[in-house]
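>>> below is the sequence, then the predicted model.
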Amino acid sequence: MSSIQPPTLSFEVFPPQSPADRAALLTTLDQLRGCHPAFVSVTYTNHQLDYEQATLGLAQTVQARVGCPVMVHLLAAYTSKTQVSRILADLESLGVTQILGLRGDLDPGQTPGADFPHASDLIRFIKARNPQFRLAGAGYPAGHPESPTREADLAHLQEKVAAGCDRVMTQVFYDNQQFDRFRADCAARDITVPILAGILPILSRQQALRVETDFGARLPQPLRTRLDRVWDDPVAFRAVGLDYAVEQINDLVAHGVAGIHLFTLNQASTVAAIYARTAALFEK
């Protein structure tokens, strides 16, 4: 029997905005239960939402419905030390011990707080106050859009790891060579924590048009060509997007990725389609 551990498989969901969205999310969570995830992450993308209701409420639902560890997103830019201390206490009471520390998008109409200018400041604060929490930080294979250079971006990642991150979770990407370069650059800087690859299937024309602006993720020409061929056929378009995601995952696993983190968009059908074709890659 091989002693090599298979990669982890995890999923991301986000708080629903309507009763219909909640019903769809519950179906997705039921689907996730059969995928045996290492953890499910719960986003918090809008600092104007009520964190306890949106993120902590969903974390409880995931624990009850999926029965796996939960990782919650926590944003630095608009959060104070007092708020974080209260949230950490709430997380402890819920049995949630994993956090993805992010700076968060800046709102042009609102001044960010002074306590945590960067994700590394938030991570350092949590690790000093509650060292039992497992902390993850974000990595950017294409480089963070606000970083002046790739070297500056990698230096920021080093700061997050030094502050207490035990894992890196990447922004979405569609060129595995870009991920390979990022992983090599991390190794050259002695960033040795596991790097989980963020995968977001492109399932619609609207999504294809948005990924570069929303995520800074470049679509490689072979993928563009395949999508162009089915641009006016939504069913075929979705099939091509799913095929490409599966190909990405197979290639990443073949090259020793530590884990795959699948952005579900709360769609059960996407989870089912990809897991059916990749489950054997994650079996112990």
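Right, received. Where do you want to start? Numbers count the residues shown, from 1 in each chain.
>>> make it CA atoms for all contacts and neighbour counts henceforth
Will do.
>>> quick one: residue 74 and residue 98 touch, right?
No: taking contacts as Cα atoms under 8 Å, residue 74 lies outside contact range of residue 98: 10.3 Å.
>>> the more surrounded of these two?
residue 74 (25 against 20; other Cα atoms under 10 Å).
>>> can you confirm the more buried one is in a helix?
No: using DSSP: H, G, I helix; E, B strand; the rest coil, the assignment for residue 74 is strand, not a helix.
>>> excluding sequence neighbours, find me the nearest residue to it.
residue 101 (5.3 Å; Cα to Cα, 6 or more residues apart in numbering).
>>> contacts for stretch 181-195?
Around stretch 181-195, the neighbours that count as contacts under Cα atoms under 8 Å, 6 or more residues apart in numbering are 140-141, 154, 158, 161, 166-170, 257-259.
>>> could I get the residues you listed as TSV with distance to residue 82 and secondary structure?
Below are the contacts of stretch 181-195 laid out as TSV (distance: Cα to Cα, whole Å; DSSP: H, G, I helix; E, B strand; the rest coil):
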residue	distance to residue 82	secondary structure
140	29	coil
141	33	coil
154	30	helix
158	26	helix
161	24	helix
166	24	strand
167	26	strand
168	26	strand
169	26	strand
170	29	strand
257	37	coil
258	35	coil
259	34	strand
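>>> want to compare, so here's the second one:
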Amino acid sequence: MPLQYSFEITPNIDQDNLDGLLTLHPQFISITDRNHDMDNLIQSIKIADYVHAHSDVDVMIHLTGIDKDYDTVKQMMDLMQNHDVNDVLALRGDKLSQNDSAIIFSHADELVEFIKKEYQHVNIAGTCYLNSNDEELHWLKHKVTKGCTNLISQFSFDVNDYVDYLNRTDVTTPIWFGIMPVISKTQTQKMLDLTHATTPDKLIALMNASEEEFGEKGVIYTAEMINKLEQAGANHIHLYSLNDAENTKQIIEQI
């Protein structure tokens, strides 16, 4: 099966970069945002309308459950349906405060189950986590049983994390492996600090490069990760575009 790829964007993407990403013909574009509320959904819907009008690319919108009740989820899902958005990434989300007690969707699988019951034709994606223990892999299967038709993994800067996960999991649901492009030294360091991700020797050496030469070498590093992952048997790549069409294009051209 040829390698398929999708892109992730945020609602503040400008039209030039969105147009540039669409010319690369991804399988779908997913739209995420820190604030998964109605105002941000409306902005995402505007992007979805534009994508539908100018391409045949599908749109997936992220939806968190922990900060919402049944009516709010239905309101948001109905709005998506009215704009022909039939793909959703169902997430648990973060608690608004440590004192939250009246939580309806305390886990992502509960949100998956509710959406699948109310909107049977919707394609529901869920997240999966590299370096999962046996219990986490068990709950992943539970999420798939509840209705997930696709999975998107967290990102890593070490291709071995992806390959190990590919060899450990036995779910048949397609897994889109999340890849964070290494295109900015400052941004990459920020991600390493935030996630405490594994830092391979090759990336450590790359981090010693100047910001000016980092970009080109980082594109090569990212493309090499994807190519190695494909050689290991992966068929689906979910590339965090960082709203940057040009760097995304350079990576895709080297796959």
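Nice, thanks for sending it over. Computed from a predicted model, the values in this text were never measured in an experiment.
>>> do you know the score for how well these two fit?
The TM-score (TM-score structural alignment, normalised by the length of the second structure) is 0.92; 255 aligned residues with a Cα RMSD of 1.9 Å.
>>> still on that earlier bit, which of the contacts of stretch 181-195 of the first structure has the most neighbours?
The most crowded member of those, judged by other Cα under 10 Å, is residue 141 (28 neighbours).
>>> any idea which element the counterpart of residue 27 of the first structure in the second structure lies in?
Under the alignment (TM-score structural alignment), residue 27 of the first structure pairs with residue 16 of the second structure. Element membership for residue 16 of the second structure (DSSP states H and E) is helix 15-22.
>>> contacts for that helix next, please.
With Cα under 8 Å, 6+ apart, helix 15-22 of the second structure has contacts from 7, 51, 55, 57, 243, 244, 245, 246, 248, 249.
>>> so which of those are in helices?
If you go by DSSP state H, the contacts of helix 15-22 of the second structure have 51, 245, 246, 248, 249 in helices.
>>> which among those residues end up buried?
By neighbour count, with 16 or more other Cα atoms under 10 Å, these hold 51, 245, 248, 249 as buried.
>>> the counterpart of residue 172 of the second structure in the first structure and residue 166 of the first structure, how far apart?
Taking TM-score structural alignment for the superposition, residue 172 of the second structure sits opposite residue 192 in the first structure. To residue 166 of the first structure, residue 192 of the first structure is 9 Å away according to Cα to Cα, to the nearest Å.
>>> map residue 121 of the second structure across to the first structure for me.
Using TM-score structural alignment, residue 121 of the second structure sits opposite residue 132 in the first structure.
>>> just give the nearest non-adjacent residue to that match, would you?
Nearest-residue entry for residue 132 of the first structure: residue 97, 7.3 Å, with adjacent residues in sequence omitted and distances by Cα to Cα, 6+ apart.
>>> tally of neighbours for that neighbour?
Residue 97 of the first structure, neighbours per other Cα under 10 Å, totals 18.
>>> quickly note the distance from it to residue 133 of the first structure.
Residue 97 of the first structure sits 5 Å away from residue 133 of the first structure, going by Cα to Cα.
>>> with residue 27 of the first structure instead?
Counting by Cα to Cα - residue 27 of the first structure and residue 133 of the first structure are separated by 29 Å.
>>> these two: which is more packed in?
residue 133 (19 against 15).
>>> tell me which helix or strand residue 189 of the second structure sits in.
Using DSSP H and E, residue 189 of the second structure sits within helix 185-195.
>>> residues contacting the helix or strand following that helix, please?
Later in the chain than helix 185-195 of the second structure, the nearest helix or strand by DSSP H and E is helix 201-206. Helix 201-206 of the second structure has contacts (Cα under 8 Å, 6+ apart) with 157, 214, 217, 218.
>>> need the max-distance pair from the residues you listed.
157 and 214 (15.0 Å; Cα to Cα).
>>> between the two, which one's more packed in?
residue 157 (22 against 19).
>>> alignment lookup: residue 210 of the first structure to the second structure.
So residue 210 of the first structure corresponds to residue 190, using TM-score structural alignment.
>>> ok, of the contacts of helix 201-206 of the second structure, which one's closest to residue 176 of the second structure?
Nearest to residue 176 of the second structure among the contacts of helix 201-206 of the second structure is residue 157, at 15.5 Å by Cα to Cα.
>>> would you mind measuring from the closest one to residue 213 of the second structure?
Between residue 157 of the second structure and residue 213 of the second structure the computed distance is 19 Å (Cα to Cα).
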